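J.: Below: sequence and its predicted model.
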Amino acid sequence: MSRARRTLAAAVTLAVASTTLTGCLEEASPHEAVRDFLVGWQSNDYELAASRADGDPAAVRKALADAKLQLDAASFRFRIKSLTVTGEESRAEFGVEVDLGDNNPLWTYDSVLPLHLHDGAWKVKWSPSVLHPQLKEGQRFAVKAEPKPRQPVVDRGGDPLQQDTFLYVARVVPARLGDRAEEVVKQLSQITGYAEDRLLSRIRSAPPNETVPLITFGRTRYQSVKPQLDALPEVETVTEKQPVDPADPKQIVGRVSALTPETEQKLGGPQRAGDSIGQSGLQQAYQGYLTGSTETEVIILDLRSGDEVASLQQWPGRQNRSVQTTIDSGVQAAAERAVSSTRTGAVVAVDRTTGEIRAVATRGLHQEKDALAGKFPAGTAFSVVAADALLRAGVRTGQRLPCPAERTVGGARFVNVGQATGSSPTFQENFAQGCVTALASLARRVSGDDLAKSAKTFGIGESWRLPLKSFSGSLPAFGSDADRARTIAGQNVQVSPLSMALVAAAVASGTWRPPVLVTDPDAPDTAAAEVTPAPQPRPQQLDPQVRKTLTAMMRAGAQGTPAQAGSGRVHGVASAPTGKDNNAWFVGWQGDLAISVYTRAYDPAAVAGSFFAAVGDSP
């Protein structure tokens, strides 16, 4: 909750409290003095509160105001528990609720207002113990705050997916500022844009002899303000290592920045100087886990020595933790190397038996927006899904189907841009070569429901739980033979590289599984993530006999292609370039890794071969 909202909440509470107190305490008695003192304290009307105390009014006003500054409190709220009167003495027991701001828990404690008759009027017997039972003359409140260092995003082996880099933290020691505190803060505010009152309140609430971090800078920002900071001798700037420089896959891991006035105002806490803010990717989605929350302690200090006298309350804060991903750094390096040969391309690799994402690499595309969440025409790579429906409908792999250069189905025209395979190749040969005219001719052999069922079996259109934006694919409505023909040819189907990698994994393992990118923690920080996780769909088992046939078809589809440049048995199917962008796909697997390769104006099978070869060469 922002400080402005907390103040509003306190005002509402005050209105209710005032009404309650006024309604209950109408008699000329200690009630009126208790009411006025607490209402004045709560509403910052220290003049009213001081008028009901027997101490020096100026000293009472200052003590109440100082208490709020020393605690950096957003508000005080009170609740009367009991009031007893014995002759000319009275005792009011009340509960205190202090909002310390910065998203810290509320500090609650019980205290006592001692009262007596003074010149015929009830007065609060003033002493520092009115503020807190343990506070004495010559003492003050203070708040110790210790932000936790950011934890890393790690790969499946526990190695960090980012490198340490330096942030620059401007800090002060309150006792050394003397009477220049307000002037120093004013200049810092002008240099950095941070609000004066927030900087000053952090200084005043901190133990005087402890170092207080105030502002964090990234390298570029720090260099621009360094001369102005150097002109303030009371301000010391130190460097702090934080794991914020992302390694591959950089856009999946995400970028981190230092806290700025804008992000501090937007987030409202628990961030303080020294903290870092995830701006994208997993760094943003898991911000709350990676930074935890600030450790806070309310203490009493001796004004003369500055020593800590007592600890009144401590909040350890939420423990921060690293985020464990399924990325395999060796596989990621292989994918980066493979895609580097293209001008525009993406490689997504998943574990075929778990759906865990092992690598996401792109060139000329964005890893999250395109590789995970892109919406691209599937082309004849979708024939894997269509073949599932066709095989279940009784189409045999040996059935002869002409592969003409052009064909019209239901009024829709199809042009074969791949290599012809003879006058009457088999269904398996047409599948392997991606003959769009032959595949489209099978539109009358399946219904729209058949195609939709197969698409669902392969997760197309499913909602899954992933902490980043992603796209599982979409199908059109099936109103005609032409619609079904276009679907079999993948012309009216949209998919992402991630969704097609999962299609390959489903054939390889016999079961479609939803993707997994993070194994710990279970869910992202919902306050920071851009995506609200959906329930995870259940795995879908393929028909065993159909899967066996599809495996053989995809083995044939990889034969004689550059995808076999790597060692071992490669299964897959490639699509010829289509559309104005020359979109092309390779979808397949080798060993435990299922992949999809999406390229523009480049052979995706060659990228797949490079990837499998690099994986084989990796440690």
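T.: All right, it came through fine.
J.: Please make it C-alpha for all contacts and neighbour counts, starting now.
T.: Noted.
J.: Just say helix, strand or coil for the closest residue to G566 other than its chain neighbours.
T.: Nearest residue to G566, sequence neighbours excluded (Cα to Cα, 6 or more residues apart in numbering): A613, at 3.9 Å. Following DSSP: H, G, I helix; E, B strand; the rest coil, A613 is assigned to helix.
J.: number of nearby residues for A613?
T.: 19 (other Cα atoms under 10 Å).
J.: Please tell me how far it sits from K226.
T.: 49 Å (Cα to Cα, to the nearest Å).
J.: for R363, same thing?
T.: Taken as Cα to Cα, the span from R363 to K226 is 37 Å.
J.: More neighbours: which of those two?
T.: R363 (18 against 12).
J.: Surely that one is in contact with T342?
T.: Yes. Here R363 reaches T342: they are 6.8 Å apart, a contact under Cα atoms under 8 Å.
J.: Which residue comes closest to G345 once chain neighbours are left out?
T.: G345 sits nearest to T599 (Cα to Cα, 6+ apart), 4.2 Å away.
J.: Contacts for the helix or strand where that neighbour lies, please.
T.: When secondary structure is defined by DSSP states H and E, T599 falls within strand 593-600. Contacts with strand 593-600, where a contact means Cα atoms under 8 Å, 6 or more residues apart in numbering, come from 342-352, 497-498, 500-502, 504-505, 508, 577, 581-589, 604-605, 607-608.
J.: among the residues you listed, which ones are buried?
T.: 342, 344-352, 497-498, 500-502, 504-505, 508, 577, 583-589, 604-605, 607-608 (16 or more other Cα atoms under 10 Å).
J.: Use this one as the comparison:
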Amino acid sequence: MEAMDPRFRSMESTNRRTFLTWSGLGLATVSAAMLSSCSAARSASPTTVADQLATALHEGDIAGVPMVSTPPDTRAFLAERMKGSQRPNVEVLGADESDEGASARLGFTWPSFDPGQSWSYESQAQLVKIDGEWRVRWEDSILHPELEEGQGLALATIPGERARILGQNDVALVSNQHVHLPGINKEGLTDEQAAASAKKLAAVLDIDPEGYQEKVAAYGPEAFVDALTLRRSDFLKLDSAALKTITGYEAMTTTMPLSLDRGFATAVLGTVRQPSAEDIETRGDAVKDAEWIGAGGLQEAFDEKLRAAPSFRVTIRELDGSAPPMSQGPLWEQKMPEETPLRTTIDVDLQKAAERIIKNTDSPSAIVAVQPSTGDILAAASGPEDNAYPTATIGQYAPGSTFKIATALAMLRHGDSPQSTVQCSESITVDGQTFKNAGTYLPDHLGDISLREAIAQSCNTALIDKHDSVSQGDLATAGEALGIGAEWDIGIPAYSGNIPRDDAGTEHAASMIGQGRIQTSPLGMAVFAASVVRGRAVCPQLVPEEKPARELPSDLTEQEAAQLRELMRAVVIEGHLDRLNNHPGGEVLGKTGTAEFGQPDPARGGFPRTHSWVIVAQGDLAFSVFVEDGDYGSVTGAPLAKEFLDAAYEAR
């Protein structure tokens, strides 16, 4: 026989995560050697004794029931055989008396996790009269009519299968998948052997050896101690030859909710974990029977919806431990509730593309895509340097020159148009602070130029020059018309931004170019671009069945929106996003942005570090690209934007 691959050895019998937790309900036949009851009160009728039995079965102690033979410890007698179970409600349905004795009909009702699915049946209890007193003759069939002597009831608690999280077109983003838990079975090992095996396994798995050795040492002498949880694809990559040499190595198999790929949309979806003692103490019955609870993202926000209630299955078991007949099915099985998945707006192809495109960025980053017509969040990717922090949805950053679209809107409301002349100087001083254009700004675009050209070339000084006529309140109102600062509820924390209304002086001047104290998020800027396309403030939605988008107040007119689209189109035709012009997917709108932050950096020639931004729209798609520590938006962000736009076109 071919040797079993050690990666696939099973430890189901010691699996702390197995799905069935069995608790005995069996009642063994009371031995005739048991002492006769001498303390029970005399009963006037069989019905009275039957009532006492019914109450005793519910309360778990037959001490007060007149019995032909009474066990020495009446409470332990029932408790041992009804361990871990809920108590049945038992009532006497009737009693018949004859010369040979009496019989009582008992009605059992067992509650389940679903109040609408209780289990009810009838059984019989036989009574005999001894010395003028009616007594119960115990038989196992009192608990259920199908029980024979030497049999009991076995109740399996089956944790409910956690509901899936779905994306666009009901593609499963999270589903229950097989996982493997490599570990050490300590049974038969000395402490020294267990420690040595733990060290070897840690080396194979590339995990902290001291940490795992401490974990193994903390468990009992016969425990299986898992090292980590692996997807099947990762488990199959383990060195099977090395695993064969580890004494006590075993691997368990179970299932758990996993995203479709490792790391896929983790900041949005969240993860799961087993409930801790603290969880059970603080949340009680809500989680004590749960196999998994949510941790972060949608898994935590909608934990109650996703966490299915456990169910029951009742079977006959042999009290001597022998196996029941294979043909014997369950006496009763609670119907599992139908799954109610959590549906999201995430587009798998776009989410994967966004994650792939920013996976090599060496600072926090994000790509967020929104559908302008609906507000659907199609992708919300945070870079690997974020360590699962949701930069895409709650990162708070100055938007830089992408905000110039809002500044332009404020100027349009003061009578300007895309063709209006503005003054683009090399520098401008406000209250003693000098503002300049980017170091790469071309002198050909200095002097009297149109607002369209100023936006296309991203002239800082031309917009700051308007700080006296465009107030901070005007900027805030314009930004709000494009969604900044709106109240959202997408199901997980999300930041729409903030534009202080009272800033003045240099703070107000900096606000004209999206700096100062203005902040928003990558999601906020994707919504900003989507609002220009739609012609009103867009409210984003991620789980529309649970948290549908609402209509936001917006005073943006169609004429204003058309003029803003003209300005963003100019950025693509003649500005810093010209690489997106003539795209096969159709006309592209966009704006680059750079926002300085921190102190002057000697490594950058004394200039501060910069956030890199790009916002883009094409058809019914709007998205933002953000890199926390990047170069100019046209240098760092634009190539990423081009790659994402191409991916979106190919995914159609």
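T.: Everything's here; your move. All of these numbers come straight from a predicted model, not from anything done at the bench.
J.: isn't the residue nearest to G566 of the first structure right up against S567?
T.: Yes. At 6.6 Å, A613 of the first structure and S567 qualify as touching, with contact defined as Cα under 8 Å.
J.: wait, what's in contact with S423 of the first structure?
T.: Taking Cα under 8 Å, 6+ apart as the test, what S423 of the first structure contacts is 402-404.
J.: If you rank those by neighbours, which is first?
T.: That'd be C403 among the contacts of S423 of the first structure, by other Cα under 10 Å, with 27 neighbours.
J.: What about the closest residue to that one other than its chain neighbours, how many residues nearby?
T.: In this structure, C403 of the first structure finds its nearest non-sequential neighbour in A438, 5.0 Å apart by Cα to Cα, 6+ apart. The number of residues packed around A438 of the first structure, counting by other Cα under 10 Å, is 26.
J.: Now do the same for A438 of the first structure: its match in the second structure.
T.: Matched by TM-score structural alignment, A438 of the first structure corresponds to A462 in the second structure.
J.: Is it correct that its match falls within a helix?
T.: Yes. Assessed with three-state DSSP, A462 of the second structure lies in a helix.
J.: Let me see the contact set for it.
T.: So A462 of the second structure contacts 422-425, 454 (Cα under 8 Å, 6+ apart).
J.: Relative to V153 of the first structure, which of the contacts of S423 of the first structure is nearest.
T.: C403 (50.4 Å; Cα to Cα).
J.: How much space separates the closest one from L442 of the first structure?
T.: With distances taken as Cα to Cα, C403 of the first structure is found 12 Å from L442 of the first structure.
J.: how far away is the nearest residue to S205 of the first structure once chain neighbours are set aside from G306 of the first structure?
T.: Computed as Cα to Cα, 6+ apart, the closest residue to S205 of the first structure that is not its neighbour in sequence is Q70, at 3.9 Å. As defined by Cα to Cα, Q70 of the first structure lies at a distance of 14 Å from G306 of the first structure.
J.: what's near enough to touch whatever residue of the second structure lines up with G379 of the first structure?
T.: In the second structure, the position corresponding to G379 of the first structure is occupied by G400, as judged by TM-score structural alignment. Applying Cα under 8 Å, 6+ apart, we find G400 of the second structure in contact with 513-515, 593-596, 611, 613.
J.: One more pass at 10 Å, please.
T.: Contact analysis of G400 of the second structure by Cα atoms under 10 Å, 6 or more residues apart in numbering lists 510-516, 518-519, 592-596, 610-614, 633.
J.: hmm, which of those residues are common to the first structure?
T.: Among the contacts of G400 of the second structure, the contacts conserved in the first structure (both residues aligned by TM-score structural alignment, their matches' Cα atoms under 10 Å) are 510-514, 516, 518-519, 592-596, 611-613.
J.: The nearest residue to L282 of the first structure once chain neighbours are set aside: neighbour count?
T.: Residue nearest to L282 of the first structure in three dimensions, not counting chain neighbours: V253, with 5.1 Å by Cα to Cα, 6+ apart. The tally of other residues near V253 of the first structure (other Cα under 10 Å) stands at 29.
J.: quick one: contacts for V253 of the first structure?
T.: Counting by Cα under 10 Å, 6+ apart, V253 of the first structure touches 152-155, 161-162, 244-247, 278, 280-285, 325, 327, 367-368.
J.: if you set the cut-off to 7 Å instead, what comes out?
T.: 246, 281-283 (Cα atoms under 7 Å, 6 or more residues apart in numbering).
J.: which of those residues has the most neighbours?
T.: Q283 (29 neighbours).
J.: so it is in which element?
T.: Using DSSP H and E, Q283 of the first structure falls in helix 281-285.
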